[in-house]
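*Asks:* Sequence plus predicted model, see below.
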Amino acid sequence: MPLYTVDVYSGSSDSIIRDPHADGVIVKATQGTGYVNPRCNHQWELAGQLGKLRGLYHYAGGGNPVSEAQFFINNIRNYVGQGVLILDWESYQNASWGNANWARHFVEEVHRLTGVWPAIYVQESAIWQVANCADVCPLWVAWYASMNWNSWTLPNYTPKTGAFKFLTGWQFTGGDMDRSIWYLDAAAWDKFAKANVANPTPAPQPKVDQAKPVVKPQTTWTDNLGDTWHAEDGKFISNTALHLRWGARPSASTIAVLPAGSVIKYDAWSRGNEFVYVRQPRGNGYGYVAVRNAKTGEAYGKFE
């Protein structure tokens, strides 16, 4: 049997939580790195008292995704494992709307801290912006037949899923209240909430230039060109020829032209105005490769 839920924020009436049609309640917890829902604890506890399944969501502000993930988890740490965790990816008040990489970095940090992969809430037309989370995250799509669809009866429609194999949840109305259907039972909901909570992944350790003394490991830093870098050990396989350069700029000198199918092992990435670059450690320093169009989100291969 599917589950039906409502989602609430600070301005929501308790009557929404008490609605007898709702099997579960999803509560807004945080937004950006500065807002905490002042009624979050009350709404969470009321849902629990009523015996409803629960979830908590973070509304993306579009700042540093790692910092936002840490802010979210720091504020709901005592509830981790008791409810499904969710990233709310919307355009309003989101400085990174259109960035096809932001959500991935957010969910990876949540997983590192908790062992849980959060679900992602997104409007149907913007699923492409979170497509690179399809291998690890459940999808919760928003699509309304009408803003006046004030009913628990589903519209005659099947939402699209984009790169995601399955539709896990569908928010089908947002008029008088946000109603959703989840194609899960209570046991599956609980599994999404608790997956590997006891065994979070250890923090990634960045590679460093051994010619320079290291005082403290860093996972994020700004170089002398003003670019922000994030430590991440990974592998990228190109689907087209790419330039390996001495710097993370289109104007930087070329070290080599890498043919399609090249395997690029990297230890950090940075998002510029035009491209997303990865940093490849080399015997005499580093090489830099543009692996994604920063404006369109198009990747020039796949990440492994």
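*Replies:* Received it, and whenever you're ready, just let me know what you need. Given the structure is predicted, the values throughout are model-derived calculations rather than measurements. Residues are numbered from 1 along each chain as shown.

*Asks:* contacts and neighbour counts: CA atoms only from here.
*Replies:* OK.

*Asks:* in the helix or strand hosting K302, what counts as buried?
*Replies:* Using DSSP states H and E, K302 maps to strand 301-303. By neighbour count with 16 or more other CA atoms under 10 Å, strand 301-303 contains the buried residues G301.

*Asks:* take the one below as the second:
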Amino acid sequence: MTAGKITAAGTTAVHNATILTDALRLALEQAQAQVNALVLGKAQAVRLAFVALLSDGHLLIEDLPGLGKTTLAHALAATLGLEFQRVQFTSDLLPADVVGVSVFDPQSRQFQFHPGPVFTQVLLADEINRAPPRTQSALLEAMAEHQVTVDGRTHPLPDPFFVIATQNPVDLSGTYPLPDSQLDRFLLRLQLGYPDEAAERDLLAGADRRNLIAQTKPVLSTDDVLAIRRAVDAVYVSDSLIHYVQALLARSRKHPGVRVGLSPRAGLALLRAARAYALLLGRAHVVPEDVQALFAAVASHRLVAEADAAPDIAKSILYAVTVD
């Protein structure tokens, strides 16, 4: 697999120019550094979390308990100055416990809507696959439409609205696998894994992460996050790179280990994430390396294949397609 060069007729210097103000670019760099100081030894995972948020997507983290999934969500929200809510998904959790419920008010003789924890800017859906499918599906409309409908009335969610869902590996007891339609709502899926030895020693010798996060001061504001999202939309993608992404989609549909390949929506998700990834690296244009760095995180949970084989299949697809 080669990186190649991305060129296109009519490309102008504006595509290489910065699309963030110096102050906002510096604040974004400081925000990443602050989260990395709280989530030790996971720089790429932190970058992908920023990618998901700045792409107006959602993030699914699948890993064993105790590896920093909740810490990452808390640290990200605190650093960006966003309102945060956490819901512990359990087998007895009801949809109304997530989205809210209408309660009859005897004084006004009307039903009053009481918003659930989904009405926030960063929602941590902790251990989402421990809740039954009906409760899992309560998030479908919220994640896709940024709104909630209860008793025929639609209630908009805050902007930005970002879901970080964690799930335990599917072979653990008491789990309900997420359906394909729900998995597709997540822009990226990643695993944190165990920290390296140096990071683990720092964790063991350092202060409690919860106390550090509680003392964290925001580096960005809601307005800053929305401004960066607008900048992501302006990141340039050439025709050649679009052809490359389409070739990856086509290859996924022909792979012998895949029953159902990637959809056009998966391609759009890959391009959207690549724009944010390029911006985080200080570029206003996407290069093939951006797509390659994100492909497994975008594709592995969308490929209909054996669960354990999907990540390896995603890598084999990536290496089978060259850049023109």
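*Replies:* Yep, it's here. If you're wondering where the values come from, they're calculated on a predicted model, not measured in any experiment.

*Asks:* Just give the TM-score of the two.
*Replies:* The TM-score (TM-score structural alignment, normalised by the length of structure 1) is 0.30; 154 aligned residues with a CA RMSD of 6.2 Å.

*Asks:* list the helices and strands the strand holding K302 of structure 1 packs on?
*Replies:* strand 228-238 (3 or more CA pairs under 8 Å, 6 or more residues apart in numbering; DSSP states H and E).

*Asks:* again, 10 Å this time
*Replies:* Applying 3 or more CA pairs under 10 Å, 6 or more residues apart in numbering; DSSP states H and E, one finds that strand 301-303 of structure 1 makes contact with strand 228-238, strand 263-271, strand 285-293.

*Asks:* Of all those strands, which one is nearest T173 of structure 1?
*Replies:* With CA to CA as the measure, strand 285-293 is the member of these nearest T173 of structure 1 (34.5 Å).

*Asks:* Tell me the buried residues in that closest one?
*Replies:* Within strand 285-293 of structure 1, the residues scored as buried using 16+ other CA under 10 Å are Y286, G287, Y288, V289, A290, V291, R292, N293.

*Asks:* ditto for stretch 204-213 of structure 2
*Replies:* R209, I213.

*Asks:* contacting residues for the residue nearest to F104 of structure 2 when sequence neighbours are not counted?
*Replies:* Closest residue to F104 of structure 2 apart from its sequence neighbours, by CA to CA, 6 or more residues apart in numbering: F111 at 4.1 Å. Listed by CA atoms under 10 Å, 6 or more residues apart in numbering, the contact set of F111 of structure 2 reads V101, S102, V103, F104, D105, D151.

*Asks:* quick one: which of those sit in strands?
*Replies:* V101, S102, V103, F104, D105 (DSSP state E).

*Asks:* ok now do the last one, which residues does it touch?
*Replies:* In this structure, D105 of structure 2 makes contact with F111, Q112, F113, judged by CA under 10 Å, 6+ apart.

*Asks:* Make sure the first one is indeed in a strand.
*Replies:* Yes - going by DSSP: H, G, I helix; E, B strand; the rest coil, the assignment for F111 of structure 2 places it inside a strand.

*Asks:* What separation do you get for it and R153 of structure 2?
*Replies:* 11 Å (CA to CA, to the nearest Å).

*Asks:* And the second one, by the same measure?
*Replies:* The gap separating Q112 of structure 2 from R153 of structure 2 is 11 Å, by CA to CA.

*Asks:* So which of these two has more stuff around it?
*Replies:* Q112 (12 against 8; other CA atoms under 10 Å).

*Asks:* Show the contacting residues for that one.
*Replies:* Contacts of Q112 of structure 2 (CA under 10 Å, 6+ apart): V101, S102, V103, F104, D105.

*Asks:* So how do I select the buried members of these in PyMOL?
*Replies:* One line in PyMOL is enough to select the buried ones among the contacts of Q112 of structure 2; burial here means 16+ other CA under 10 Å:
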select buried, resi 101
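
*Asks:* ok, A320 of structure 2 touching R251?
*Replies:* Yes - with contacts counted by CA atoms under 10 Å, A320 of structure 2 reaches R251, the gap being 8.0 Å.

*Asks:* before we move on, back to that, could I get the contacts of Q112 of structure 2 in TSV, plus columns for distance to A33 of structure 2?
*Replies:* Listed next are the contacts of Q112 of structure 2 as TSV, based on distance: CA to CA, whole Å:
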residue	distance to A33 of structure 2
V101	39
S102	42
V103	44
F104	48
D105	48
